[in-house]
Each structure stands twice: as C-alpha cells, then as structure tokens.
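Enquirer: no sequence for this one, just the structure:
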C-alpha cells in the first residue's frame, strides 16, 4: 500500500531523547517497510528518514502556523491508499469526504474541544479515530466517530532482559520530564519511606515557573547518594538503568495518555510501580509486570513485594502484547477497513 504518515513539526525525526510521538511513528514506519509498503513521511524540516522513505518537509516549531497549508496543498495533488495522521485533525480537510482510508492517532488524553466537535459536523468519511490507549476511548465514548484504540509498542530487540542481580540495594527509578506534575516528589517520598535509593532521569522544563520549581524545590531534595538526579538518558543508558532497577515508578499527576517508558522497563524485565490512574491500570498485571496502588501508602507497602516478580515473565508480558510489530499489525487492520 501507498501510506502517508503525518507528524506535527515540533522536533526533527527521528528523536534522540524526548519525542514519544516521533518514536512511535519511527517504529510504525520500520515495520511497514519490512512488509514492503511504500511510505511517505511529512514532518519537521530537519528530519532524516530511513532509506526508501519519501520525505516532505512541512515546517518547524517556529513556522507551524503554515503547516496545515503545506499539508493541504500536498493532499490536493497526491493520492494515497492510507493517510495516517499523528498531528491535527484539520490536516484531513482536503480528503475529508473521499474514499481514502484515514486513521487518526490521538497521542494525548485531552480530546474534547470545540474544534473536535466542529470537525465532526463535517461528517468525515472512512475515518477511524485510534487513541493510543483503551482508557482514552472509554473516557470519550460519548463523542462522535469510529473509535478503535491501538496500544503503543516498541521494537522487540530494542531492549533486552537484564541479567544483573537485583537485591535490597537495587534502586527505584523514575524517568520523565522533571516537573511537579510528573509525581517526582512522590517518588522521593516513596523511596525514603521504603528505605530504597532513587535514581531520577530526565530533563526539566524551560518555562520560568518550571525552572523555579526545578532549582528551588526539586534539586534541594537530591543528595546525590540516596536520591540521585542524573539528567537525560539515551536508549543505551536506559537499558543499564532499568536492568539494574528494582522497579520503575509511574506516578504522573497530570493527564498522561500513554508512557513508552513502561514498555521499555518491562522489555528489560523491570516491573512498574504505579498509581491507579490513566494508562497503567490497563497495562499492569499485578504480580506479573508490576503493581498498582491508589495511594502513596499503598505503593510503599507494595514495594516490599517487588522481589516476588519473575523478571523473565515480566519481559514475556511485553513480548506478547506491546511490541512495535503487534502495534503495526493492529494499525494495518484499521488501514484495510
């Protein structure tokens, strides 16, 4: 099939550290190429695409107000079997009523808006809305549209089962954009009350209020020994970090659609310890690949049970449900509807 993938031009493709959406599109493209499909990518001007992929630049973060016009112009003069949009719904306008197979992936949790409802007043044809998690579909069950969620996935070979011995000295880990809404302070409290070391990885925000919180609240909690901040990590560093961790903490306070770090952790055999909200309740099978708790006290108590998890079975749970091949096969089913 001739397939177009569209990504908002926020950062270049492929991403190096941050960029969850771009990573997912990268994984989809890699799997589609293996199947022999003809792929075109519309993305940030500075993107670098794999061999065999046609690339169409559509702007940058600073020039994004002109992006829609560039997408529309291309769609008016080019035909595809499938258009898979990871950006704005309005990109579909030139093809809204034609018979092209159209899939829109929602990578965020906040969907309800006036613009969404206005778009569906146009009665689009052959459009499937594919949120990246089941909980988002359930939350929006009253909205118009053909909804069929597809869970994210990562390449099966990207991370390997850790072989290091996990013991009482093994740390908890949290990997995220360092901010008040990600539950970092909760992670620190859980680690202290569980008598465990904590390693914190990620980058801080660059807005003034984020910088103030980072410098005046967060960093003062880090002693470099029991509570250690190591900055952003790449894939190789994540492999080592998660392989040596007793668990990954997933404690987001802000709405979070899906978090790839959970998959990366399980791929290394590392279980996830999470609050009972957003995506983790659909992802975690208690005692198999992690534990779920409603409160901080729950998670402190559950941390004592982390040694009961079989890390090989944790890895197997990932292999059976959350690889990029499984994700792409699920999208192919939507493409063919």
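Expert: Looks like it arrived, so ask away. Just so it is clear, the model here is predicted, and its values are computed rather than measured.
Enquirer: From now on I want contacts and neighbour counts done on CA atoms only, so please keep to that.
Expert: Will do.
Enquirer: how about residue 274, secondary structure?
Expert: Three-state assignment for residue 274 (DSSP: H, G, I helix; E, B strand; the rest coil): strand.
Enquirer: Assign a three-state SS to residue 56, would you?
Expert: Of the three states, residue 56 takes strand according to three-state DSSP.
Enquirer: That one reaches residue 39, doesn't it?
Expert: No - checked against Cα atoms under 8 Å, the pair residue 56 and residue 39 is beyond contact range at 11.1 Å.
Enquirer: Those two: who's more crowded?
Expert: The neighbour comparison of residue 56 against residue 39 (other Cα atoms under 10 Å) goes to residue 39, with 20 against 17.
Enquirer: This protein: strands as residue ranges?
Expert: In the chain, the strands defined using DSSP state E lie at 2-6, 38-43, 54-57, 82-85, 101-104, 127-129, 146-147, 172-175, 198-201, 227-231, 247-250, 272-275, 290-293.
Enquirer: To residue 320, which of these lies closest?
Expert: With Cα to Cα as the measure, strand 290-293 is the member of the strands of the chain nearest residue 320 (15.8 Å).
Enquirer: Second structure follows, compare the two:
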C-alpha cells in the first residue's frame, strides 16, 4: 500500500510550536511508517519525518510574511495531485481545497475533516460527498448533510507527554489566544478560585489579547509565556494542577485536552462540542457549563486520580489507536476499487 499524506503548510510538520493539524499529520505519518506502510508526507520542505518527504514550499506561510498563502497552497496541492497515480490512496489533512481535484484524478481521496471554519465551506464538502470519503475527528463534529466512513480520534505519542504524578499548585490555559478558546474566562476562573494561572499559546486575535488578557498579566498570579515549543509544553501540562479549557465554541476535538490527560493532568472544560467524548466527568476532569461551576470544580480536583487520566488517554487517544483506525479505513476504501 502506497499512501500520500497531504499536510497543511501553514506550519512545519511537525510544528515547532503551534500547529495541531500538522501535529496529527506527523503522528499519523510516523505511525504508518513504523507499521511498514510505504508513506510519503507532502509538507513544507523543512518538515521532519522518517518517511519519504515531498514538498515545494520551503517555509511555512505563517512564518513568512512575504509568502502569499493562496499561491503556496496552490503549488503545494497541485504538486501532489500531479503525482497522484504513484499512490494507492491520498489522505488529505488540508481541509476542502484538495477536494476540487478529486474528479480529475483516479486515486481515491480520503479527507479528515478537522472542523468547519465556516458553514460556507460545507458547499464544497457536499459537492464531493459521493465521490470521496470523509473521516470525522469526533462524533460531535459531524454535519448531518455529509456521509462519513468513520470517526477516528486524533492520536498522541505517549512518549511526548510523560506521566507526572506530582503537580504544582497552578492552573494552565494552553491554546490559541482567541475569544473562542476562552482565555479571559480562564483568567476569571483562576482569580476567583485563588489559583495562579499560566497562559501559553499563539496570539490569534491581537485586539482580544490587548483588551481581555494583557491587562490581567501581572507575573504574580497571571503569567503569559508566549507560544511555547514541545519541551515547554509537556512540562507545563505535566506540572499543572489542571488544564482550564473554557471554550466558547463547539470544539471539534481539542488536542491539548488529550495531551494534558496523557500527563495525568485533569481538564476542566465547558461542556461543548467534543468535550464529553474526550473527558470522563468526575474521573479525568470535569464538564461544566459556566465560570461558577468551573470554580467549584477546582475545589474538587483532589478527587481525581491522575493515573486514571493517563490510562484513559492511552486507551482512547494514542497514536497507535489512531493508526489502527486509519488503516481500517484505508482497507475499506481500497476494497471498493
């Protein structure tokens, strides 16, 4: 079986810091390679993989203001599609644009839908619904107008997030600094709970950061560490008393939630989107509906067995389980030919 993995080129694969789509594409590529699959990763040429790397874009466009994202995406996607007959299957982690090539090539196209940035893009997914295959990353993120071949949860390499049985006395917000992610809510929760809050993540909305986050950063009770890399991420997650995830939108998955539980760190999350699939309420964290319930949950963190968080994450969100899921999907698609 020869598989092409089409990764995003906003960031390197795997990302140096932020880049959840690229991280999942990397874990899958390495996992398939370890299973003996002939896999080629199409990504930026500075990407790192043990499999075969192909690319025409040298620098991720999010890191280079001189790069036109649309031009880069066009060159990147077409580079794979013009070589499509070399592969038995193309696995798309690049959203809806590659679908527009699907009727022009003979190689089956599988798309992992990492969420819908807008309801407007559904028109594209619907157009190619019958001729391609879709995987959802949670049952909560499915759209009723589309057909799905499976749900495959995003997987994490457990070696990247070692278990930490002895946390420190701080809460962590880890993710994009954006209204959707609830950074301001995390600040309010931690303040009212009387806990130190550490914030780490990419500033995606400058106005929101300046108005709702920055005024509260005092380097005593609220710290902002910037957009941190893998080594700092695993330490911050592992040493945290809990991860605060007060999302203000229906999140498709939430990679940091799984990463946190791998470290043994429970998650307090607003019960939206996929959170009820990721978190076992009262066992690996708490599903809450507002700030007040989140504050109460902070007081109940002593009830959580951190080892149980680790076991749950390994059972549900391991790289190995994700690879198993996708190999099963690949076999189903190829058996139709």
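Expert: That came in fine, so what should we check first? Computed from a predicted model, the values in this text were never measured in an experiment.
Enquirer: picking that back up, adding distance to residue 263 of the first structure, write the strands of the first structure out as TSV.
Expert: Shown next, in TSV, are the strands of the first structure (distance: least, Cα to Cα, whole Å):
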stretch	distance to residue 263 of the first structure
strand 2-6	23
strand 38-43	25
strand 54-57	29
strand 82-85	23
strand 101-104	22
strand 127-129	23
strand 146-147	23
strand 172-175	12
strand 198-201	16
strand 227-231	20
strand 247-250	10
strand 272-275	9
strand 290-293	12
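Enquirer: closest one to residue 163 of the first structure among the ones you listed?
Expert: Residue 163 of the first structure sits nearest to strand 247-250 of all those, at 14.7 Å, using Cα to Cα.
Enquirer: sorry, back to before: which among the strands of the first structure is found nearest to residue 29 of the first structure?
Expert: So among the strands of the first structure, strand 38-43 is nearest, using Cα to Cα, at 7.2 Å.
Enquirer: The closest one: how far from the chain's middle?
Expert: Offset of strand 38-43 of the first structure from its chain centre (Cα atoms, centre = their mean, to the nearest Å): 20 Å.
Enquirer: In contact with residue 130 of the first structure, which residues are there?
Expert: Residues near residue 130 of the first structure by Cα atoms under 8 Å, 6 or more residues apart in numbering: 103, 104, 105, 106, 147, 148, 149, 150.
Enquirer: Now check the second structure for the residue matching the fourth one.
Expert: Superposed on the second structure with TM-score structural alignment, residue 106 of the first structure falls opposite residue 113.
Enquirer: Run through the residues that contact the nearest residue to its match once chain neighbours are set aside.
Expert: Spatial nearest neighbour of residue 113 of the second structure, chain neighbours left out: residue 136 (5.5 Å); criterion: Cα to Cα, 6 or more residues apart in numbering. By Cα under 8 Å, 6+ apart, the contact list for residue 136 of the second structure reads 112, 113, 114, 142, 148, 150, 151, 152, 153.
Enquirer: quick one: what's aligned to residue 136 of the second structure in the first structure?
Expert: In the first structure, residue 136 of the second structure lines up with residue 131, judged by TM-score structural alignment.
Enquirer: for the second structure, what's the longest helix?
Expert: The longest helix of the second structure (DSSP state H) is helix 319-335.
Enquirer: Measure how that one sits relative to strand 109-113, angle-wise.
Expert: 140 degrees (axes from the mean of the first three to the mean of the last three Cα atoms, to 10 degrees).
Enquirer: Just give the nearest non-adjacent residue to the aligned partner of residue 163 of the second structure in the first structure, would you?
Expert: With TM-score structural alignment as the criterion, residue 163 of the second structure lines up with residue 161 in the first structure. Nearest residue to residue 161 of the first structure, sequence neighbours excluded (Cα to Cα, 6+ apart): residue 268, at 4.3 Å.
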